[in-house]
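Colleague: Predicted model and sequence below, questions to follow.
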Amino acid sequence: MAVLSHDTFLTGFDGGLRGGPLPPGVTARIPAEAARRFDVYRNNVAVSLTEALASRFPVIRRLVGDEFFRAMARVFAEAHRPQSPVLAEWGDSFPDFLAGFPPLANWPYMADVARIEYARGVAFHAADAEPLDPQLLTGADPETLILHLHPSLQVLASDHAAVSIWQQNQPGAQASPLPAAPETALILRDRAHEVPVHSIGPGDVAMLAAIQSGATLVASAEAGLAADPAHQAQALLVHLMQAGAIVMRRGHLP
């Protein structure tokens, strides 16, 4: 039997997992059993990928139902194989897949809900950072003070009420009328290692963007007011401080 190159073997093995013939080089002690045993392995891979996707996107699974989700997950997995053995990193292309999946054309918010779910996973696994001691801000000059935000913090804009949809599909949540306006999500990992999702307004969005760009506290607050004349910068700062989302800059004071 000819020796297969590594790439040839991988190509044949992947094709076999996708429903193709038994890959070259795959055999069993009883050769006639090889195809049947590979069928079992192929099914186990499909089930494992489906379960991994369901764990990462539980709200999507709840919204479409278990049977539909499993069928959809298999379609996705056929075209979007994991590129890493760490399945927790898989699924970044799932929201875009949902946006272009014809059976979901009448539910365009699904993709944005999935983006929230994937972002929560990214936030949960983000690097650690030491929360800033509020005492260090005492007497700091807001004209020169530059704040630093936790690596887990993300802001996701949606064309839909995606935050409310996500919130209403959490365990024990009560259904209520959805906002008519689009929502923007604030996602971060808090001090308790929970990853809450909050809807924030244009003032918060603008202030956070300014902070992340390296603007001073005064300039960031002014950006918030420019986006929303009623914006309360202090309320946002208190929320971030309580969550541990304002952090020490490595090797420096804030």
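Modeller: Thanks, I have it.

Colleague: from here on, contacts and neighbour counts on C-alpha atoms
Modeller: OK.

Colleague: Next, the buried residues of whichever strand or helix holds Val163.
Modeller: Assessed by DSSP states H and E, Val163 sits inside helix 162-168. For helix 162-168, the neighbour count (16 or more other Cα atoms under 10 Å) marks Ala162, Val163, Ser164, Ile165, Trp166, Gln167, Gln168 as buried.

Colleague: what do you get for stretch 169-189?
Modeller: Buried-residue list, stretch 169-189, by 16+ other Cα under 10 Å: Asn169, Glu183, Thr184, Ala185, Leu186, Ile187, Leu188, Arg189.

Colleague: first vs last residue of it, how far apart are they?
Modeller: End-to-end span of stretch 169-189 (Cα to Cα, to the nearest Å): 20 Å.

Colleague: Comparison target, given below:
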Amino acid sequence: MRPEASLSFADSFAPALLDPARSTPEVVTGPNGKAAGRRYDVYRNNVTVSLIDALAAVYPAVQRITGAEFFRAMARFHVRSNPPTSPLLFQYGREFPAFIEAYEHAQDMPWLADVARIERAWLDAYHAGDAAPLLPTRLSAIAPGRLADAVFIPHPAMRIVRSPFAAVTIFAANRDDAPVDRIDASRPEDALITRPEFDVAVRHLPAGGAVFAACLASGQPLGEAAATALDASPEFDIAANIAGLIEAGAFTSLACGDAS
């Protein structure tokens, strides 16, 4: 455990780092006890810039959409209201999509927060644990009469993001420097994020696919998940969705009595 004096210094030093309206803490002094306001301001600015840079690294599509100047101004407000809670910078910014959703100057881009949610899911999938994906032959080994009871175990990297906007298309169009064609943002799109091996993949789920995948990921048997998906989308294609999820590496194993 650190000495009490160290805790007292840290408690006094840190709170003003992200609040430029606060004065330099009294515990901060220069050589021979001289004032160190300028030094503290330089350090405070470096901390803020580092956190903004961390957000830009996590949300490159959002920054490309808004432009760097808009993004950094928005990120600065987020940094001041949401200090980091982990020493790992890639963990920072989980609240940023919700912040964007409420940010006054982003209201004319209502889909932007969901694009950010896909980017956050992409990074979380990238850092998720490793696991071998489920092989298609495992499903075919189950007797047809027992398929409805099959329970799928989700891959650690599996993520689902649902959006009433064309967030998947907008995300994909803005992850590199290629020209972006006109996009109808009003189309609802749901994303499946997986990383069956080394590369993260983002797929646009068909109608009912997100409901189906979420039900399976929560532990519902195949029959129940399919029924829920059909209730949500009568055009839901069970066979095509199962095949698509397995191909995407969304699951690692399944259980169905002695066929586990």
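Modeller: Structure received. None of the values given here were measured: they were computed from a predicted structure.

Colleague: on that earlier part again, residues in the second structure aligned with the following helix or strand past the helix holding Val163 of the first structure?
Modeller: Downstream of helix 162-168 of the first structure, the first helix or strand assigned by DSSP H and E is strand 184-187. Using TM-score structural alignment, the residues of the second structure aligned to strand 184-187 of the first structure are 190-193.

Colleague: what's the mean distance for that stretch versus the first structure?
Modeller: Here the mean offset of stretch 190-193 of the second structure against the first structure after fitting is 1.6 Å, by mean Cα distance after the TM-score superposition for the first structure.

Colleague: which residues of the second structure fall in helices?
Modeller: 4-13, 37-58, 60-66, 68-81, 96-102, 112-127, 136-140, 167-173, 209-217, 222-232, 238-248 (DSSP state H).

Colleague: who wins for proximity to Ser23 of the second structure among those helices?
Modeller: Smallest distance to Ser23 of the second structure across the helices of the second structure (Cα to Cα): 8.1 Å, for helix 37-58.

Colleague: Could you tell me where that closest one falls in the first structure?
Modeller: Taking TM-score structural alignment, helix 37-58 of the second structure hits residues 35-56 over in the first structure.

Colleague: Now that stretch: buried residues?
Modeller: Quick answer for stretch 35-56 of the first structure (16+ other Cα under 10 Å): Ala35, Phe38, Arg42, Ala46, Leu49, Thr50, Ala52, Leu53, Ala54, Arg56.

Colleague: from those, which two are the most distant?
Modeller: Farthest apart among the buried residues of stretch 35-56 of the first structure by Cα to Cα are Ala35 and Arg56. That separation is 31.8 Å.

Colleague: And the contacts of stretch 70-85 of the first structure?
Modeller: For stretch 70-85 of the first structure, the surrounding residues in contact (Cα atoms under 8 Å, 6 or more residues apart in numbering) are Arg18, Ala46, Leu49, Thr50, Leu53, Trp90, Ser93, Phe94, Phe97.

Colleague: if we go to 6 Å?
Modeller: Thr50, Trp90 (Cα atoms under 6 Å, 6 or more residues apart in numbering).

Colleague: what's the matching residue for Leu245 of the second structure over in the first structure?
Modeller: Leu245 of the second structure maps onto Leu240 in the first structure, by TM-score structural alignment.

Colleague: what's around that match, how many residues?
Modeller: Neighbour count for Leu240 of the first structure, taken as other Cα atoms under 10 Å: 19.

Colleague: Would you mind measuring from it to Trp166 of the first structure?
Modeller: According to Cα to Cα, Leu240 of the first structure and Trp166 of the first structure sit 21 Å apart.

Colleague: Much appreciated, bye for now.
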